[in-house]
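Peer 1: my questions are about this predicted structure, shown below with the sequence.
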Amino acid sequence: MAYENLLRSVEESAGERERELRSKAQKQAEEIRAKAKKQAEEIQQTAIRESERSALTERNKMLYLAKGEIKEQELKGREKTFRAAFDGAKQQLALLREDPEYPKVFERLATEAVSAMGEVSFIVHVDKRDLELSKKTLAAMGIRCEIHPDLECAGGLVVSSPDGLVTLSNTIESRLERTDESRKLEIYAILSGE
């Protein structure tokens, strides 16, 4: 019996040892699963954060590009409106010569141009349609000079030194061009409501 008791004791001891090993293995397996689950969750959260960051970056990029396109379209619209306004002004000014007030306008343009030349002798260049008006206006101002009807313009005149080194243009077109550049920012501000 001692042999049987020894065998039973060894079997019980082996069974207990097996249960302990199984329990320990099961605990280790659960710990590994829990750790793996935790790592998987961390990896998933990291991936989600990176995806959110990437989506936010892409969204901001798209917004920036869209705002740029909107500004570009806005500028094109302003430029188109600006051009239309100046083209309209040019069309109206092309008819200025028919206006009964044109002789007064011509006189003001001539006074500005002549006074800018000072005491230097000069030549006046006009459109042939303004030849008689320029003679009459300059005579009334007490100015004696050569008048050359060699321009094509909507009105006004060009005054130059005899050698052509100094030239002052005071035509309707030149004034409109100067206004175009100097008033562009003001008009853009008005068009944009700023």
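Peer 2: In hand now; what should we look at?
Peer 1: contacts and neighbour counts: CA atoms only from here.
Peer 2: OK.
Peer 1: what about the nearest residue to Leu133 once chain neighbours are set aside, distance to Glu132?
Peer 2: Leaving aside its chain neighbours, Leu133 sits nearest to Pro103 (7.1 Å; criterion: Cα to Cα, 6 or more residues apart in numbering). With distances defined as Cα to Cα, to the nearest Å, the gap from Pro103 to Glu132 amounts to 11 Å.
Peer 1: could you do Leu6 as well?
Peer 2: Applying Cα to Cα, the value for Leu6 to Glu132 is 146 Å.
Peer 1: just Ile32 next, same as before
Peer 2: Using Cα to Cα, one gets 108 Å for the distance from Ile32 to Glu132.
Peer 1: now swap in Ile48 and tell me
Peer 2: Between Ile48 and Glu132 the computed distance is 85 Å (Cα to Cα).
Peer 1: go on, Thr179?
Peer 2: Using Cα to Cα, Thr179 is found at 28 Å from Glu132.
Peer 1: other residues contacting stretch 175-192?
Peer 2: If you take Cα atoms under 8 Å, 6 or more residues apart in numbering as the criterion, stretch 175-192 is touched by 78, 82, 86, 90.
Peer 1: centre of the chain versus it, how much separation?
Peer 2: Taking the mean C-alpha point of stretch 175-192 and that of its whole chain, the gap between them comes to 16 Å (Cα atoms, centre = their mean, to the nearest Å).
Peer 1: and it, which residues are buried?
Peer 2: 176, 187-188 (16 or more other Cα atoms under 10 Å).
Peer 1: which secondary structure elements does the biggest helix by length in the chain sit against?
Peer 2: Ranked by residue count, the top helix of the chain under DSSP state H comes out as helix 2-94. In terms of contact count using 3 or more Cα pairs under 8 Å, 6 or more residues apart in numbering; DSSP states H and E, helix 2-94 is assigned the packing partners helix 172-192.
Peer 1: the structure to be compared is supplied as follows:
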Amino acid sequence: MEYFKVRSNKGNLIKGPLIIKPKIFLDYRGYFFESWNQSEFNHIISRQVNFVQDNHSESKLGVLRGLHYQLNPKAQGKLVRCTKGEIFDVLVDIRKNSDTYGEWYGIVLNEENKLQFWIPEGFAHGFISLKESSEVQYKTNEYWDKDHERSLFWKDDELKIDWPIEDRNGKFKILINDKDANAPKLNQIEESGELL
């Protein structure tokens, strides 16, 4: 298993998130890889994490989910992977005392590269499906909690997230629910004090 640190849209190293690349064993029968190992994961991130919930979603082409986060004391860390299709996965640093506050990072996750994305507490997270059907599975270290869940507007002009929202024929339609479409921008979240 290899892992890589990430740099924000401004080129700054973001403390905490990691890209994890599993060791894949290929032969004439197919492939095998270890998708989860508690001991190795805790060693890589230098802390003890206990995952309590697994989530699995299926999204059509153009479905955008996020940007989601949970307030303390229910903040979630997530270990994300795409097991079918392809997504563009994004995090935004919303840790008010972070050097990279308000900066973002995005990566393509798909069934071919089998990469996993560790997103610790303190980040808003979302993704867009780039295929007709994309399945995303992720572990969380805190249960979903309706009273603590929040959203950050995916198209906030200040964030300038470079979402890949074009296909070969031009732009494709974004499919998004009302809650995410009407989410507050970062400056509104700052004013409300709902940061991590």
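Peer 2: Received, thanks. These numbers were taken from a predicted model, which means no experiment stands behind them.
Peer 1: could I get the TM-score for this pair?
Peer 2: TM-score for the superposed chains, counting by TM-score structural alignment, normalised by the length of the first structure: 0.19, backed by 66 aligned residues with a Cα RMSD of 6.0 Å.
Peer 1: would you turn the contacts of stretch 175-192 of the first structure into CSV with distance to Gln44 of the first structure and neighbour count?
Peer 2: Listed next are those as CSV, based on distance: Cα to Cα, whole Å; neighbours: other Cα atoms under 10 Å:
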residue, distance to Gln44 of the first structure, neighbour count
Arg78, 50, 18
Phe82, 56, 17
Phe86, 62, 16
Lys90, 68, 16
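Peer 1: any chance of CSV for those, columns distance to Val158 of the first structure?
Peer 2: As requested, these are arranged in CSV below (distance: Cα to Cα, whole Å):
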residue, distance to Val158 of the first structure
Arg78, 32
Phe82, 27
Phe86, 22
Lys90, 18
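Peer 1: just the closest of these to Asn170 of the first structure, please.
Peer 2: Nearest to Asn170 of the first structure out of the contacts of stretch 175-192 of the first structure is Lys90 (Cα to Cα; 15.1 Å).
Peer 1: quick check: the closest one vs Glu177 of the first structure, distance?
Peer 2: Lys90 of the first structure sits 10 Å away from Glu177 of the first structure, going by Cα to Cα.
Peer 1: ok, now Asn60 of the first structure?
Peer 2: As defined by Cα to Cα, Asn60 of the first structure lies at a distance of 41 Å from Glu177 of the first structure.
Peer 1: do the same with Glu74 of the first structure
Peer 2: Applying Cα to Cα, the value for Glu74 of the first structure to Glu177 of the first structure is 23 Å.
Peer 1: over to Ser192 of the first structure?
Peer 2: Ser192 of the first structure sits 22 Å away from Glu177 of the first structure when distances are taken as Cα to Cα.
Peer 1: related to what we said a few turns ago, next, count neighbours for the residue nearest to Leu133 of the first structure.
Peer 2: Neighbouring residues of Pro103 of the first structure were enumerated by other Cα atoms under 10 Å; the total is 19.
Peer 1: that one is in what secondary structure piece?
Peer 2: Using DSSP states H and E, Pro103 of the first structure sits in helix 102-117.
Peer 1: same check on Asn187 of the second structure?
Peer 2: Under the criterion DSSP H and E, the helix or strand holding Asn187 of the second structure is helix 186-192.
Peer 1: neighbours of the nearest residue to Val158 of the first structure once chain neighbours are set aside, how many?
Peer 2: Spatial nearest neighbour of Val158 of the first structure, chain neighbours left out: Ser169 (4.3 Å); criterion: Cα to Cα, 6+ apart. Ser169 of the first structure has 17 neighbouring residues, counting by other Cα under 10 Å.
Peer 1: contact partners for Trp118 of the second structure?
Peer 2: Contacts of Trp118 of the second structure by Cα under 8 Å, 6+ apart are 17-20, 77-80.
Peer 1: and which of these is nearest Trp104 of the second structure?
Peer 2: Of these, the one sitting nearest to Trp104 of the second structure (Cα to Cα) turns out to be Pro17, at 11.1 Å.
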